[in-house]
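In: Structure, please.
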Amino acid sequence: MTTLNHIITNFSGVGGAEMMLIKLIKSMPSYNHRVISLMGISDEFKLKLSRENVHFYSLNCKNALSLFLSVFKIKRLLKEKQETSLIIAWMYHACFVAGILALLGRSFKVFFNIRHSLDNISSEKFSTKLAIKFTCFLSKFVNGSIFCSQNALIQHQEYGYKGKLIYIPNGIEVDLQTKLENREFHSQNVIGTLGRFHSAKDYPNLLKAFRFVLDKRPNTQLKIGGNGATFSNRKFRKIVDENNIPYNRITLYGQVKETQQFYSNIDVFVLASKTEGFPNVLLEAMYNFLPVVSTDVGDARQIIPSKGMLVEAQNPQYLADLILSVLDLNEDKLKNMAKINHQYIMDNYTIESVSKSYQSVLSEVNWS
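Out: Alright, predicted model coming up:
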């Protein structure tokens, strides 16, 4: 059985890369999987992937020196196992480490797995900017770079990434219990979003748009799930106060682990980001029979079948107008929109089809 080594920057946070890695491993039972985290690994993730063909290694990197030394730790680990070294590196810092391994020997067959767009590179942390530059240089030495976003692939190509650039989107796990008949739309009109409190998610845009919505529909409720999007966060609370939004119009859940329950409690999903790579939350919301409204960022244009549900980023008035136009639809039209969204995801973005794409790419590796 072939062993696939997944090197990831951190396997303890609940992000898109971590969730996709879990789904991919579960969908590829014919491989042995070794998850090597440069930082930590959560017990929750170990439990989710508790099976005989999955093994975990945590390197507990704390700084730049330990990151560099991790190259030799991983090299020694793979040499001890005496296996052909097929590597997928998830996120920039892990790509840097895997790229160095590719330089050290042809026995390492490396694919970068880049989960990030370059919409606003100036706002990135210094260490991330460095990792982007280094992985750009190293891209010519690896077997290929996989992008979950068509937009991100083009951006990285223009930035200077070389070699084989491959587009494989993210995928959704199919649950046969998810049915349109179980979907109820609320009389009060409930909109919702999922996303951590981060500049990329543009909560000022969302909350200003919500203020405009309340001016027309005072009973509308906004539900938010995401780490840091809480009233205990002074920065978040300040944005709410600046827009004169009553606290009782917003329900905050913090980090949401069971997203399906969240989606069942809203009528329209809203993505207000100013930058995205491949927004997984759109896949999830559409799969769960929801109409979606989104800013035109990342691959939102490829994911949403109705281009009328897109607005330019950082324009809260346009976003509010589009939300209101969807809330004005009757229940039959909302259900029809939800049905179209669900079927589009089923036709294009299941984890089974994504897994086949990964396996096809890996099968083409030349070991000579």
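In: contacts and neighbour counts: CA atoms only from here.
Out: Fine.
In: so residue 14, which of the three states?
Out: Here residue 14 is recorded as coil under DSSP: H, G, I helix; E, B strand; the rest coil.
In: What distance do you get for it to residue 255?
Out: Using CA to CA, to the nearest Å, residue 14 is found at 9 Å from residue 255.
In: How about residue 153?
Out: Relative to residue 255, and taking CA to CA, residue 153 is found at 29 Å.
In: More neighbours: those two, which one.
Out: residue 153 (24 against 18; other CA atoms under 10 Å).
In: Quick check: chain neighbours aside, which residue is closest to that one?
Out: residue 147 (5.8 Å; CA to CA, 6 or more residues apart in numbering).
In: And residue 352, by the same measure?
Out: residue 27 (6.7 Å).
In: wait, the one you found sits on residue 354?
Out: No - Residue 27 is beyond contact range of residue 354, at 9.2 Å (criterion: CA atoms under 8 Å).
In: and residue 222, how many neighbours?
Out: So residue 222, with other CA under 10 Å, has 23 neighbours.
In: cool, the one 4 residues further on as well?
Out: If you count neighbours by other CA under 10 Å, residue 226 ends up with 19.
In: for residue 104, same thing?
Out: Going by other CA under 10 Å, the residues that sit close to residue 104 add up to 13.
In: do residue 356 as well
Out: With other CA under 10 Å as criterion, residue 356 counts 15.
In: do residue 176 as well
Out: 6.
In: three-state assignment of it?
Out: coil.
In: From residue 201, how far off is it?
Out: Applying CA to CA to residue 176 and residue 201 gives a distance of 31 Å.
In: And residue 298, by the same measure?
Out: 12 Å.
In: ok, now residue 336?
Out: Taking CA to CA, one finds residue 336 at 28 Å from residue 201.
In: Only the buried residues of stretch 101-119, if you could.
Out: Buried residues in stretch 101-119, counted by 16 or more other CA atoms under 10 Å: 101-102, 108-119.
In: Residue 139 contacts residue 162, doesn't it?
Out: Yes - using CA under 8 Å, residue 139 is in contact with residue 162, at 5.5 Å.
In: Another sequence for comparison is provided below:
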Amino acid sequence: MPENAMAARLNKPKESGPRVLTVVHLITGLSGGGAERMLARIATYAYGPDAPRQIVISLMDEGIYGLAFRSAGIELHCLNMRNGLSFFPALLRLAAILRSLKPSVLMTWLYHADLVGTLAAVIAGMSMRRVIWNVRCADMNLTHYAFTTRMATALLARLSRFPASVAVNSKAGQRAHTKMGYRPKKWIYLPNGFDLDVWRPDEGDREAVRSELKLADDILTVAMIARVDPQKDHGTFLAAARQLVLRHHNLQFVLIGKGTEALELPELAAGRIIALGERHDVHRLLRGLDIVVLSSMTEGFPNVIGEAMASALPCIVTDVGESAELVAETGIVTPAKDPDALAEAIANMASESFSVRESRGAQARERIQANFSIDRIANLYRVTWLSIAESAVRLQLPEQ
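Out: Predicted coordinates:
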């Protein structure tokens, strides 16, 4: 059914008033991860006159995105679920919120939200035909994570046939979760999207950032932007940096992300690595950089690479998840957990002329604009919500 027809049926007046497309997003927390960033883009996107009503619920606190949601007029609830003792009160409160809101769609983000959201929907008497799980990762080595995460994923695999659909942001994520035992009614592909007005090059910002970081004009910056997490494998990046500082005196390495300021740096390379920790101006910092690297052992669809590409920067990625497909011919792909190969890739890109790297960056931005603009992806989300809501009410509304 065409999108406008679905919207018309969904918004058809009833005795109790017009039915508005209402989407509740439930997420584990609102810290600085990729899922949180994507949720912020989708929830605050300007959908136009037929914009859905969107409500965000965090199982924990408002993190770094609470202010952005409130400023955009997005209703925000925080359940402050911090430990086992707060689980049942938070679950019952969530069920009460769902019962009160009667959302057209409940979209859950990340494993714990998938599980808690499913339980709350059942308690609230909400049809599972209105529930979508939004899976944001691929091949995770769960041995690096808490027992509760391992237990949640095992239970979710068994429950995966109940929601209306399971969305993934990468085909690698679908393959990985199929191996884990997920058997949903339907898979939906919802890749990440990027606002090219935010993620863009800017010469003025480039000069300002390089001045702040005390970088000379002839210095080439190689950055990794990721929180400290086993799957990001900062060790491989640092090992590659250790090799390169001995041979390339114009390279400066930059680490950005929560926990990077506390990483133990290789002794020989310590003076050539800047660790900035968690920053909320990454879009601006990218404008002062030259090459972006992601040495992950596992990925779904890496937000940071899309952001770097939109900022017209060439990227080097490991061959995990959707990374290689994302950069395509604009970047360089290396095997995971291989510092020698990563060092060689960085050296090769650093040895390219400025015009070649600039061309790589321009092609990278064009690739994001053509395939992953926020306008394109936000519309995919909206069509998905309309489809789920229409399916759920098909038997309740009379035919047009």
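In: Looking at residue 336 and residue 201 of the first structure now, which is surrounded by more residues?
Out: Neighbours were counted for residue 336 of the first structure and for residue 201 using other CA under 10 Å; residue 201 has more, 19 against 15.
In: Map the more buried one across to the second structure for me.
Out: Aligned counterpart of residue 201 of the first structure in the second structure: residue 232 (TM-score structural alignment).
In: Pull the contacting residues for the closest residue to its match other than its chain neighbours.
Out: In space, residue 232 of the second structure comes closest to residue 296 once its chain neighbours are excluded; the distance is 4.0 Å by CA to CA, 6+ apart. Shown in contact with residue 296 of the second structure (CA atoms under 8 Å, 6 or more residues apart in numbering): 231, 232, 233, 234, 317, 318, 320, 336, 337.
In: Just flag the most distant two among those.
Out: Greatest spatial distance among the contacts of residue 296 of the second structure (CA to CA): 234 and 320, at 15.0 Å.
In: all helices for the stretch 51-200 of the first structure, in order.
Out: 64-81, 92-104, 126-138, 150-159 (DSSP state H, counting those that start in this stretch).
In: Dump those helices to TSV, plus distance to residue 309 of the first structure.
Out: What follows is these, written out as TSV (distance: least, CA to CA, whole Å):
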stretch	distance to residue 309 of the first structure
helix 64-81	42
helix 92-104	32
helix 126-138	32
helix 150-159	18
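In: out of those, which comes closest to residue 244 of the first structure?
Out: helix 126-138 (35.0 Å).
In: Tell me roughly how far that closest one lies from the second structure on average.
Out: Taking mean CA distance after the TM-score superposition for the first structure, the mean distance separating helix 126-138 of the first structure from the aligned residues in the second structure is 1.1 Å.
In: got the residue ranges for the strands in the first structure?
Out: 3-8, 32-37, 54-58, 85-90, 108-114, 144-147, 165-167, 190-194, 221-225, 250-252, 268-271, 292-295, 310-311 (DSSP state E).
In: So for residue 44 of the first structure, which of these sits nearest?
Out: Closest among the strands of the first structure, using CA to CA: strand 54-58, at 12.6 Å.
In: check the fit of the closest one onto the second structure and give the mean distance.
Out: Averaged out, strand 54-58 of the first structure is 1.1 Å away (mean CA distance after the TM-score superposition for the first structure).
In: Give me the angle between that strand and strand 3-8.
Out: 40 degrees (axes from the mean of the first three to the mean of the last three CA atoms, to 10 degrees).
In: what's the matching range in the second structure for strand 54-58 of the first structure?
Out: Going by TM-score structural alignment: strand 54-58 of the first structure matches residues 74-78.
In: returning to what we had before: now the counterpart of the residue nearest to residue 232 of the second structure in the first structure: how far from residue 291 of the first structure?
Out: In the first structure, the residue paired with residue 296 of the second structure is residue 273, using TM-score structural alignment. For residue 273 of the first structure, the distance to residue 291 of the first structure equals 17 Å [CA to CA].
In: picking up where we left off before, quick check: which of the helices of the stretch 51-200 of the first structure is buried the most?
Out: Of all the helices of the stretch 51-200 of the first structure, helix 92-104 carries the top mean neighbour count, a mean of 24, counting by mean count of other CA atoms under 10 Å.
In: Run through the neighbouring helices and strands of that one.
Out: In terms of contacts (3 or more CA pairs under 8 Å, 6 or more residues apart in numbering; DSSP states H and E), helix 92-104 of the first structure is packed against strand 3-8, helix 64-81, strand 85-90, strand 108-114, helix 126-138.
In: which one of the ones you listed lies closest to residue 167 of the first structure?
Out: Here strand 108-114 is closest among these (CA to CA), at 9.9 Å.
In: returning to what we had before: any chance of the strands of the first structure in JSON lines with distance to residue 127 of the first structure as columns?
Out: Putting those into JSON lines (distance: least, CA to CA, whole Å) gives the following:
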{"stretch": "strand 3-8", "distance to residue 127 of the first structure": "16"}
{"stretch": "strand 32-37", "distance to residue 127 of the first structure": "18"}
{"stretch": "strand 54-58", "distance to residue 127 of the first structure": "21"}
{"stretch": "strand 85-90", "distance to residue 127 of the first structure": "16"}
{"stretch": "strand 108-114", "distance to residue 127 of the first structure": "16"}
{"stretch": "strand 144-147", "distance to residue 127 of the first structure": "20"}
{"stretch": "strand 165-167", "distance to residue 127 of the first structure": "24"}
{"stretch": "strand 190-194", "distance to residue 127 of the first structure": "26"}
{"stretch": "strand 221-225", "distance to residue 127 of the first structure": "28"}
{"stretch": "strand 250-252", "distance to residue 127 of the first structure": "31"}
{"stretch": "strand 268-271", "distance to residue 127 of the first structure": "27"}
{"stretch": "strand 292-295", "distance to residue 127 of the first structure": "28"}
{"stretch": "strand 310-311", "distance to residue 127 of the first structure": "32"}
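In: Select, out of those strands, the one closest to residue 329 of the first structure.
Out: strand 268-271 (11.2 Å).
In: mind checking what residue 342 of the first structure lines up with in the second structure?
Out: In the second structure, residue 342 of the first structure lands on residue 365 (TM-score structural alignment).
In: count of neighbours near that match?
Out: For residue 365 of the second structure, using other CA under 10 Å, the count is 26.
In: Distance from stretch 244-262 of the first structure to the middle of the chain?
Out: 20 Å (CA atoms, centre = their mean, to the nearest Å).
In: Could I get the buried residue list for that stretch?
Out: Applying 16+ other CA under 10 Å to stretch 244-262 of the first structure flags 245, 250, 252, 253, 254, 255, 256, 262 as buried.
In: Distance check, residue 241 of the first structure against residue 207 of the first structure.
Out: Relative to residue 207 of the first structure, and taking CA to CA, residue 241 of the first structure is found at 10 Å.
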